[in-house]
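[1] 3D, please:
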Amino acid sequence: MAVNRQWLLAKRPSGMIGPDNFSYTESTVPEVQAGQVLVRNLYLSFDPTQRNWMVDRPGYLPPVAIGEPMRAGSVGQVIVSQHEDFTVGDMVQTTGCWQDYVVMAPGQGPMGLSKLPEGVSPEMMLSVLGITGLTAYFGLLDIGKPQAGETVLVSGAAGATGSVVGQIAKLKGCRVVGIAGGPEKCAWLKDAAGFDAVIDYKNDNVNEQIGIHCPNKWDVFFDNVGGSILEDALDHINLRSRVVLCGGISGYNATERVPGPANLMNLVTNRGRMEGFIILDYLPRAAEAAKDIMAWVASGDLIYKIDLQEGFENIPVTLQRLYTGHNLGKQLLKIADPE
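    As a prediction, this is how the structure comes out:
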């Protein structure tokens, strides 16, 4: 434990992020005070919103400061404990950032500090039971409010959140149409995840295909992408439809302000609703979602896919995979094995 490897935010991004936005350094392992634990990070989570944390502007979380370790969710192992609720060897979830070691306490950081439930792997904890799974669950059910027989359209459908959204919608008796990029992702969504239809935005006319696969229009649109795909979707809105705004990855690396949809009046004429949300607001209800999700996974009604990279040196390029479309499913990186 003599060295704590870290990747720091070196400069704020302009356009597509890359390894040159980060710098590698080594520091001493932090000391543990009363009420704290020292965690050795084993797995790191990669999420599209990390690009937003790198920009110096107000948000739901403060931006990562230049010279600080890049913020990231993680699963690790307790190495030293000065807290009565944690013992050495415990597997925990926290916001460990891009480094080997982090000192944390319950209630500290966006995700706090919690033990992994018995029988839950790090991969499961950081995907279907983590932020992405909770986002899918509460965004769809609390905001989208799908009803049996309705049509649910999902953009970014092959991502960790979108793929779970579609499967939960199927469990609720809905017809599900996904939008994803490339034949491999589209095939997985239809053949493995059980989507009724999938649109390949890289090779299809999205607006035309929505009309074909949603002949009665759609009732819920769960949007992870924004931009032109959001505009295409709004051309096929049903009466009293709901748009769940989860993300806008199509514009995260844009160098100029991305134009908004030109057809927002369709919401007015169809008495539709568009609402954004942040999953941090729902964390007090995480156990509610975890209970349902674990039951669906155990029964085989919900599957999840992990894109696992390895190696501390590969952290920056692994984040970039999210924005180039190279990942299929939840993007994780393993940096160490448990002791």
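[2] contacts and neighbour counts: CA atoms only from here.
    Fine.
[3] for the stretch 201-339 of the chain, just list every one of the strands.
    218-223, 237-245, 273-276, 306-310, 330-334 (DSSP state E, counting those that start in this stretch).
[4] following up with a second sequence; could you model it the same way so I can compare the two?
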Amino acid sequence: MTNRQIVVDALPKGTLTPDHFRLESAAMPVPQDGEVLLRTILMSIDAANRGWLNGATYRAAVNAGDVMPTYSICEVVESASPRFAAGDIVAAESVWADYVAIPARGVQKMPPVQPLTHLHSVYGIAGKTAFHGLLSVGRPLAGETIVVSAAAGSVGGYVGQIGKALGCRVVGIAGGPEKCAFVTDQLGFDACVDYRAEGLFKVLRAACSDGIDVYFDNVGGEILETTLNLMNERGRVVCCGAISQYESTNPTGPRNLPGIVVVKRLRMEGFIVMDFAHDDAKAARALQAWVQNGQIKVFEDVVEGLENAPDALIGLLNGDNTGKRMVRVGPDP
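    Now for the predicted structure:
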């Protein structure tokens, strides 16, 4: 029996294309002492995946010839560790492959959640990133104005819904009228601005007549620069990602730094979701309560088939998704 896997054939210089990956067959992995053999069910597709291909970040650089890394929900097929048994549903730092054998110490047993896709979306990386970034870094208060970019994406949609649950006014930034309508009509934002339209500054200023207290930034670049000009004094900027810069061969940053930070006494802080792992149980309780009482709606974008993972990532970078994107590799147990 062989194991399909997707390898990084060449590192991209600019725009990512399917030619940067290749699908190949490898021998079925065999778990050694202390390891588990996992069958991949769902793989998370995130903008950060593209950033990993640019060099070392908060994780080691991905090199040509490596199997593409990911975060996966898996089923334990075989265990050489007393911590897990066959049939357990787990989350793990994994790779784009049907099967993987990894040390059990890097695997986390998942609670019984249905559907399993929710373990990637609202109760997974997307929901936890939104919760920890907004509450622990942004620290909003009821009545304040929150702006979030990539508002129709996997993280931005939850940021806005959490902000509404906390009693804030929430304004999204998204690409195109359809996505803006989704953000207001389906996710319940107070307003959404199309960054592709002319006059972003004027339109965003009109939507935030009392200024911006918290900006949750997923894109960087020009949108970050524009938003900084509308921040209130003592505002907080949550730096989560910079999708507008990942494929640029000449990345640009806001031209109004550091002056505007000083004048307005702003706080800008970056974070990685793992920084707040000690509060994951708190996040899970809050997210479950908001889902149960209807304050958070869950939208997911599931692409079928391991072989389609490269196109799923490329599409995400182009803004094709609405909600949390993931790839289904295998069926639920």
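[5] so after superposing, what's the score?
    Here the TM-score for the pair of chains, by TM-score structural alignment, normalised by the length of the second structure, is 0.96; 333 aligned residues with a C-alpha RMSD of 1.3 Å.
[6] on that earlier part again, JSON lines for the strands of the stretch 201-339 of the first structure, including mean neighbour count?
    Formatted as JSON lines, the strands of the stretch 201-339 of the first structure follow (neighbours: other C-alpha atoms under 10 Å):
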{"stretch": "strand 218-223", "mean neighbour count": "27"}
{"stretch": "strand 237-245", "mean neighbour count": "22"}
{"stretch": "strand 273-276", "mean neighbour count": "14"}
{"stretch": "strand 306-310", "mean neighbour count": "17"}
{"stretch": "strand 330-334", "mean neighbour count": "24"}
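[7] which parts of the stretch 1-150 of the first structure are helices?
    Counting by DSSP state H, counting those that start in this stretch, the stretch 1-150 of the first structure has helices at residues 50-53, 122-125, 131-138.
[8] can I get those in JSON lines with mean neighbour count and distance to R271 of the first structure?
    Formatted as JSON lines, these follow (neighbours: other C-alpha atoms under 10 Å; distance: least, C-alpha to C-alpha, whole Å):
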{"stretch": "helix 50-53", "mean neighbour count": "19", "distance to R271 of the first structure": "31"}
{"stretch": "helix 122-125", "mean neighbour count": "21", "distance to R271 of the first structure": "38"}
{"stretch": "helix 131-138", "mean neighbour count": "25", "distance to R271 of the first structure": "23"}
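[9] T255 of the first structure is nearest to which of those?
    With C-alpha to C-alpha as the criterion, T255 of the first structure lies closest to helix 50-53 of the helices of the stretch 1-150 of the first structure, at 12.9 Å.
[10] in the second structure, what range does the closest one match?
    Under TM-score structural alignment, helix 50-53 of the first structure corresponds to residues 49-52 of the second structure.
[11] show residues contacting that stretch.
    16, 57, 59-62, 69-70, 246-247, 313 (C-alpha atoms under 8 Å, 6 or more residues apart in numbering).
[12] one step back: may I see the strands of the stretch 201-339 of the first structure arranged in JSON lines, with distance to S155 of the first structure as well?
    Formatted as JSON lines, these follow (distance: least, C-alpha to C-alpha, whole Å):
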{"stretch": "strand 218-223", "distance to S155 of the first structure": "5"}
{"stretch": "strand 237-245", "distance to S155 of the first structure": "10"}
{"stretch": "strand 273-276", "distance to S155 of the first structure": "15"}
{"stretch": "strand 306-310", "distance to S155 of the first structure": "19"}
{"stretch": "strand 330-334", "distance to S155 of the first structure": "15"}
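[13] out of those, which comes closest to Q108 of the first structure?
    When the strands of the stretch 201-339 of the first structure are compared by C-alpha to C-alpha, strand 330-334 sits nearest Q108 of the first structure, at 22.5 Å.
[14] before we move on, the earlier item: mean shift of the match of helix 50-53 of the first structure relative to the first structure?
    Once fitted to the first structure, stretch 49-52 of the second structure is off its aligned match by 0.9 Å on average (mean C-alpha distance after the TM-score superposition for the first structure).
[15] just the buried ones from the contacts of stretch 49-52 of the second structure?
    Buried members of those, scored by 16 or more other C-alpha atoms under 10 Å, are 16, 62, 69-70, 246-247, 313.
[16] format these as JSON lines; extra columns: distance to N232 of the second structure.
    Listed next are these as JSON lines, based on distance: C-alpha to C-alpha, whole Å:
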{"residue": "L16", "distance to N232 of the second structure": "37"}
{"residue": "V62", "distance to N232 of the second structure": "39"}
{"residue": "P69", "distance to N232 of the second structure": "39"}
{"residue": "T70", "distance to N232 of the second structure": "38"}
{"residue": "Y246", "distance to N232 of the second structure": "28"}
{"residue": "E247", "distance to N232 of the second structure": "31"}
{"residue": "L313", "distance to N232 of the second structure": "35"}
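[17] just give me the closest of the residues you listed to G220 of the second structure.
    G220 of the second structure lies nearest to Y246 out of those, by C-alpha to C-alpha, at 9.8 Å.
[18] give the equivalent position in the first structure for the closest one.
    Per TM-score structural alignment, Y246 of the second structure is aligned with Y252.
[19] next: L316 of the second structure.
    Looks like L316 of the second structure aligns to L322 there (TM-score structural alignment).
[20] right, and that match touches D47 too?
    Yes - the criterion here is C-alpha atoms under 8 Å, and L322 of the first structure meets it with D47 at 7.4 Å.
[21] shared neighbours of these two, which are they?
    Q331.
[22] any idea how far apart the tips of stretch 242-251 of the first structure sit?
    Stretch 242-251 of the first structure stretches 22 Å from its first residue to its last (C-alpha to C-alpha, to the nearest Å).
[23] who's in contact with it?
    48-49, 139-140, 143-144, 219-227, 258, 272-278, 323.
[24] how far does it sit from its chain's centre?
    12 Å (C-alpha atoms, centre = their mean, to the nearest Å).
[25] now do stretch 253-266 of the first structure
    Distance, centroid of stretch 253-266 of the first structure to centroid of chain: 22 Å (C-alpha atoms, centre = their mean).
[26] check stretch 91-101 of the second structure too.
    18 Å.
[27] okay, now the counterpart of L171 of the first structure in the second structure: neighbour count?
    Under the alignment (TM-score structural alignment), L171 of the first structure maps onto A165 of the second structure. By other C-alpha atoms under 10 Å, the residues close to A165 of the second structure number 15.
[28] go on, A34 of the first structure?
    10.
[29] got a list of what the residue nearest to it when sequence neighbours are not counted touches?
    The shortest distance from A34 of the first structure to any non-neighbouring residue, by C-alpha to C-alpha, 6 or more residues apart in numbering, is to Q82 (5.2 Å). Going by C-alpha under 8 Å, 6+ apart, Q82 of the first structure touches 32-37.
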